[in-house]
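Undergrad: From the sequence below, what's the structure:
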Amino acid sequence: MSDESKPGTPPDRWADLPPMDPGPPPAAPARATLAAATAAGRFRTAAPSAAGRSATPGGSAAAGGSTATGGTAATGRTVAPSPLDPGGTRYPHRVHRVLREEFPLTYDPLLRAWVLSRYADVATALTDARFTHGHRPGDPPCARSHVDVDEAELRSVAARTAHVLARRIADRPHADLVADFCHWLPSGTVAAAVGVPYRDMMRLVRGRAAAALAGQCTGQIAVREKALASFLANVLADPDHARELHAAPSGQLARAWTESLRRDPPVQIAVRRTAAEVRVSGGTIPAGEPVALLIGSACRDPERFREPDRYDPLRDDPGQLTYGTGACPAVLLAGFEAEYALRALLDAMPRLRLADGFRPERTGLITRAPRSLLVRPGG
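TA: You can find the predicted model right below:
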């Protein structure tokens, strides 16, 4: 079992959603059981074989859809698990697997939204015009709003900042890369890129001023911090990966970075709303409905990825969903930060390894990343 099976921390608050999401959904009901929610008529299941059926919250499921009160879905389960259930904090991939296999479309009373968990559905919802109120760095609307950037300068900024931070911890007997490195690199590169003194940027980085200075996308510091922490955790978990990637060309490092975004996306749940009726796996979502997209589930869908739970830096079937594929300074910068973070750390600490007995523990439900990354800089 992977390290993610360990107990985690309480789920992230909706207020902590990064700017790529449309903001908090309506307040969730009191944490009554899902059974109680279904008994109140707010929840209906959709069997995987129900493609083409329509269902609405509290309404009737056409063509034989069944309620969770007094009936069961075709799979034999009565109630779909919720991503917000306590078990989802400890190991969300178990919940995701059940949803993908048995409830590809279900209404979650805790999220107050329809839930999509399969790769094909989530990938479509992130870009399809029938889903509104969303934003990802790198999506076409985002790309059209940016001015041209100097990629060489962004690379230089990321490299300089990473090497300064790495040298600060190189002589320590132990360090936490999350607190001592990942927390500082994204904000430091933004500060340098926009010409703001670093001490001033750190005062602004958690507020709206960061986005005002760096733009909506580049100002998403927390997302890049979490993505970087997961990337370093994935690479350092296997000393062979670290050695091979240290001297690897940029293209190979970019592939390893994309694979980390695929396996451990920093944003696990994104929220959209349907602008029109949309048919998906398991049924049809009416227009005007909120939809929770389980990015963490989609990126481990075995129908899309072979051995989806394994981190494979040489994977040749990329499909990360954290960022779009268009031109965006934030997407470029995140990739440069990952590349030069690894190079700088291993340049300054060639024997860098995880602390004895330490295994990274990823926490969070809305956003997710290692809480700490304890290392021995001297090996």
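Undergrad: From here on, just use CA atoms for contacts and neighbour counts.
TA: Fine.
Undergrad: can you pull the contacts of residue 294?
TA: By CA atoms under 8 Å, 6 or more residues apart in numbering, the residues touching residue 294 are 96, 115, 116, 117, 118, 122, 268, 269, 270.
Undergrad: If we use 6 Å, what do you get?
TA: 117, 268, 269 (CA atoms under 6 Å, 6 or more residues apart in numbering).
Undergrad: a strand runs through residue 292, doesn't it?
TA: Yes: under DSSP: H, G, I helix; E, B strand; the rest coil, residue 292 sits within a strand.
Undergrad: And it, how close does it get to residue 308?
TA: 21 Å (CA to CA, to the nearest Å).
Undergrad: more neighbours, these two?
TA: Shown here are residue 292 and residue 308; by other CA atoms under 10 Å, residue 292 has more neighbours (24 against 16).
Undergrad: Can you tell me the closest non-neighbouring residue to residue 285?
TA: Among residues not flanking residue 285 along the chain, residue 278 sits closest, at 5.2 Å (CA to CA, 6 or more residues apart in numbering).
Undergrad: Another for comparison:
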Amino acid sequence: MSDEAKPGIRPDRWADLPPMEPGSSPSAPARTTLAAAAAAAGRLWADTEGAPSGAGRTVAPSPLDPGVTRNPHPVHRVLREQFPLTYDPLLRAWVLSRYADVATALTDARFTHGHRPGDPPCARTHVDVDEDELRSVTARTAHVLARRIADRPNADLVADFCHWLPAGTVAAAVGVPYRDMMRLVRGRAASALAGQCTGQIAVREKALASFLANVLAHPGQARELHAAPSGQIARAWTESLRRDPPVQIAVRRTASEVRVSGGTIPPGEPVALLIGAACRDPERFRAPDRYDPLRDDPGQLTYGSGACPAVLLAGLEAEYALRALLDAMPRLKLADGFRPERTGLITRAPRSILVRPGG
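TA: Next up is the predicted model:
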């Protein structure tokens, strides 16, 4: 394989790389050289961040470059537009960033080592899920937590609400006393108590925090949703998962050769899927950076074709969180001058959502 044929590699900067056999990953010395080049790419990106998309790029930026935690979207844009398939030495994986490629990798059996809704463990858990009971438990838990902060002059919805609702819902569903829920329901204990899927506490926390941040950024919108039917809130929830997915990078491995944008990935290769980049691909979504709860663009990302109790539960938590918070605090608003800032590389969400419960 020549340098010219390697996806994402420009020959003017990679002439000193050790040779690679067809279908192989870079060797350890090559990865060392690649790491140095990636560091240089990070510096170059910092110098050209304000320039037009991709201006001055000679090597692919890395999703782990300095500054990406604060704002990954410029790097995602360059990867989508110029490097749809590239090897990242920091991730030690091939990187996919376009919607079509990421959607394929999430659902195609040629990509393995990832949980898909409908897979046997997920299907076994889903058999025992009573949706009506889960809805009732979620609603009760959300209202209890909302009442706890309703009389405060200030609150942080991440620390005081989002951090508790996913764990509390699971605790109530499996009969764990409220006082013990955080000790017994978080982490591995959640999987033991509630099954592999519904134990995804931390991811549901982050997804909920981003949803509330998106909705509360537009107070009129929040009040319209509060009185809206479940289906409309579900659309707003789906749009939040698209614009600000809690999981930014998912890892898979190829079971066989796969053709994607920019080249072909051999079998047995690790592949990093940039969920955050794919969800803002302008080839799929109109005005992809905008939060639009009425968006009707087709082709939202899915992790599989089957049902998943964690997906069901997260959607119920979003709906009843919004209803409970505005039931208890009709004048709820973000604190004056506060704008939620999302952080994180692999997972991403607001660290805090400062609000005034009384408006």
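Undergrad: Would you check how far apart the residue nearest to residue 285 of the first structure and residue 265 of the first structure are?
TA: Residue 278 of the first structure is 25 Å from residue 265 of the first structure, by CA to CA.
Undergrad: More neighbours: the two, which one.
TA: Neighbours were counted for residue 278 of the first structure and for residue 265 using other CA under 10 Å; residue 265 has more, 27 against 17.
Undergrad: ok, the more buried one - contacts?
TA: If you count contacts by CA under 6 Å, 6+ apart, residue 265 of the first structure has none.
Undergrad: Aligned counterpart of it in the second structure, please.
TA: Matched to the second structure by sequence alignment, residue 265 of the first structure sits across from residue 245.
Undergrad: Quick one: the strands in the second structure, in order.
TA: Applying DSSP state E to the second structure gives strands spanning 85-88, 93-96, 111-112, 155-156, 249-254, 258-260, 263-265, 270-274, 333-334, 342-343, 349-350, 354-356.
Undergrad: quick one: the fifth one to the first structure mean distance?
TA: Mean deviation of strand 249-254 of the second structure from its aligned counterpart in the first structure after superposition (mean CA distance after the TM-score superposition for the first structure): 0.2 Å.
Undergrad: How far does that strand sit from its chain's centre?
TA: In terms of CA atoms, centre = their mean, to the nearest Å, the centre of strand 249-254 of the second structure is found 14 Å from the chain centre.
Undergrad: what's the neighbour count on residue 152 of the first structure?
TA: Other residues within reach of residue 152 of the first structure, judged by other CA under 10 Å, total 9.
Undergrad: And the equivalent of it over in the second structure, how far from residue 235 of the second structure?
TA: Using sequence alignment, the equivalent of residue 152 of the first structure in the second structure is residue 132. Distance of residue 132 of the second structure to residue 235 of the second structure, computed by CA to CA: 20 Å.
Undergrad: what do you get for residue 266 of the second structure?
TA: From residue 266 of the second structure to residue 235 of the second structure the distance is 38 Å (CA to CA).
Undergrad: With residue 155 of the second structure instead?
TA: In this view, residue 155 of the second structure and residue 235 of the second structure are 27 Å apart by CA to CA.
Undergrad: neighbour count winner among the two?
TA: Ranked by neighbour count (other CA under 10 Å), residue 155 of the second structure and residue 235 place residue 155 first, with 20 against 17.
Undergrad: Which position in the first structure pairs with the more buried one?
TA: Match for residue 155 of the second structure (sequence alignment): residue 175.
Undergrad: That match reaches residue 375, doesn't it?
TA: Yes: assessed by CA atoms under 6 Å, residue 175 of the first structure is found in contact with residue 375 at 5.5 Å.
Undergrad: Aligned counterpart of residue 228 of the second structure in the first structure, please.
TA: Using sequence alignment, residue 228 of the second structure sits opposite residue 248 in the first structure.
Undergrad: Could you do residue 175 of the second structure as well?
TA: Per sequence alignment, residue 175 of the second structure is aligned with residue 195.
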